[in-house]
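Student: no letters, just coordinates:
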C-alpha cells in the first residue's frame, strides 16, 4: 500500500511528511477550499519535495488556460482531476501539459453499485488515466469532507489501481489492507485545522500503515517449519 498526504499549506508539514516516508504529497488548486494554495505558495512547497516523492496537483473543473499556466509555473508530477471532468476532458487537458493523471470519483451508496463504479473506472482507463481515486460523495463539496463511503462498493477487478480517500485516520487505515486498493489518500485525518497538519497524527497514521504492512507480510509468509 502506498500513501498520499493531501492538502498542504505549510512548509514544515511537507518536511515532516517526507521524513515519515509518504509516497506523494497533494497540493490543492481550488480557491473555495480552505486548503487551497496560490502559485507562489505551491512553488515553495513543491521545491521542498525530494526526488522519488510525487507532487500531485488537485484541480476542480479548472479551465485549460489556468492549467497550462499552473504547469508552466509549478513543478508537479501528476494531475488529480477532482471535479466534474469527463474522461475525454481529462485526457485533453492532461495532454495539453503532458502530465499523467488520475480521476476522483465521488461514491454515493444511493446512486452507485459495484458494477456502476467499475463501469466508470473502465471509461477513465480507456481515456488514459493512471489511477482512479474513490472518495465520499457530498452534494455541495468536491472532497475533503472527512466522510467515508461504503467500502463494499469498491470493485475487486478494477481496470485501474484504486486510491482510497474519505474519512481515513490512524485508527481505521489498517482495515484498508483487506481492500482491493493500491494506495490511501488522507487529508483531514492528519490535521489540527484545515490545511494545517498535526505532526502526531501524521506520525500515528504512518505508524499504523507500517504496522499493518508488517502484519500482512508476516501472515502471508510461508512457514519454514518442516513436517
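Tutor: Good, I have the coordinates. Note that the coordinates shown come from a computational prediction; the quantities given were computed from them, not determined experimentally.
Student: CA atoms for contacts and neighbours, from now on please.
Tutor: Will do.
Student: and the contacts of the top strand by length along the chain?
Tutor: What stands out as the longest strand in the chain, according to DSSP state E, is strand 100-107. With contact meaning CA atoms under 8 Å, 6 or more residues apart in numbering, strand 100-107 is reached by 77-83, 90, 94, 117, 124, 129-138, 142-143, 149.
Student: of these, buried ones?
Tutor: Listed as buried from the contacts of strand 100-107 are 77-83, 90, 94, 117, 124, 129-137, 142-143, 149; burial here means 16 or more other CA atoms under 10 Å.
Student: where strands are concerned, which of those residues count?
Tutor: 78, 79, 80, 81, 131, 132, 133, 134, 135, 136.
Student: use this one as the comparison:
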C-alpha cells in the first residue's frame, strides 16, 4: 500500500530535525527567506542538515532569491532538493544542478494543470493555499477538490495541514506527499516534537484508516 511522504518544513533547531527524523519524516525543510519567522542562517542550516543523516532529504526553500545567494548557500549547506516558492520561471529553477520542486499558490483563476506543465522538469510540484502578498506559511487550506486527480509530476499538498486534518487530506487528494510547517508548531517558528510525531503518524496511516472506517 502506498504511503505518502512527509516533509516537515521551517525547522530551525537541530533537536526538532532529529525528532522529525526519528518520527519517520522523509524530508526536512530549511527556509532561506528573511521575512519568514522560520528563516535560518547558513551555519544554522548546515548544522541542521548534517544532523538529518544520509537518507532524509534536506530541502532548501527560497522565494525569488538572487541566484548568487542560492549558490552561496549550496556551497555551505548540503541540500538535496531546492524548493522555489516565489515567481521563479522554469529556466531559473533549472540552473542550480539540483532537483527542484516548484510551489504553486492556488489562486482562484489558476489553471492548475497548465501551471504544472510549465514546470515539467521539476521532480515535484507543491500546491499551497493562496493569500495575496504572502508566499506561503499562511495556515490556510484550499479547496482540495481542485487537486488534480492525474499528473505526470508528483504532487505535494500543503496549506493549513495539521494532525487533525492530514489523514482526510491524504485520502481526498491521493497526493504523493504532504508538507507542514505551522501545523506542528507551538508558536511561530517553534516546532513541537509531539505534534510532529502525531502528524507523521496520521499522515502515513491515512490510507489504512480510510479503508477500515
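Tutor: Sure, I can see it. Please read these numbers as outputs of a predicted model, since none were measured by experiment.
Student: what range does stretch 77-86 of the second structure cover in the first structure?
Tutor: Counting by TM-score structural alignment, stretch 77-86 of the second structure pairs with residues 74-83 of the first structure.
Student: tell me which element the residue nearest the centre of the first structure is part of?
Tutor: Ranked by distance to the mean C-alpha position of the first structure (CA atoms, centre = their mean), the top residue is residue 185 at 3.9 Å. Element membership for residue 185 of the first structure (DSSP states H and E) is strand 183-186.
Student: once the two are aligned, what's the mean deviation for the helix or strand that comes right after that strand against the second structure?
Tutor: Counting by DSSP H and E, the next helix or strand C-terminal to strand 183-186 of the first structure is strand 191-193. In the superposition against the second structure, strand 191-193 of the first structure averages 0.7 Å from its aligned positions (mean CA distance after the TM-score superposition for the first structure).
Student: just the buried positions in strand 191-193 of the first structure, please.
Tutor: Quick answer for strand 191-193 of the first structure (16+ other CA under 10 Å): residue 191.
Student: likewise stretch 42-51 of the second structure?
Tutor: Applying a neighbour-count criterion of 16+ other CA under 10 Å, one finds 42, 45, 46, 48, 49 buried in stretch 42-51 of the second structure.
Student: could you measure from the third one over to residue 30 of the second structure?
Tutor: When distance is defined by CA to CA, to the nearest Å, residue 46 of the second structure is 10 Å away from residue 30 of the second structure.
Student: what's the answer for the second one, then?
Tutor: As judged by CA to CA, residue 45 of the second structure and residue 30 of the second structure stand 7 Å apart.
Student: the fourth one too?
Tutor: If you measure residue 48 of the second structure against residue 30 of the second structure using CA to CA, the figure is 9 Å.
Student: got any residues that touch both of those two?
Tutor: Counting by CA under 8 Å, 6+ apart, the residues touching both residue 48 of the second structure and residue 30 are residue 12.
Student: what about the buried residues of stretch 42-51 of the second structure, which are in helices?
Tutor: Using DSSP state H, the members of these that fall in helices are 42, 45, 46, 48, 49.
Student: tell me the buried residues in the longest helix anywhere in the first structure?
Tutor: Identified as the longest helix of the first structure according to DSSP H is helix 199-220. With burial defined by 16+ other CA under 10 Å, the residues of helix 199-220 of the first structure counted as buried are 199, 201, 202, 203, 204, 205, 206, 208, 209, 212.
Student: which non-adjacent residue is nearest the second one?
Tutor: In space, residue 201 of the first structure comes closest to residue 190 once its chain neighbours are excluded; the distance is 4.9 Å by CA to CA, 6 or more residues apart in numbering.
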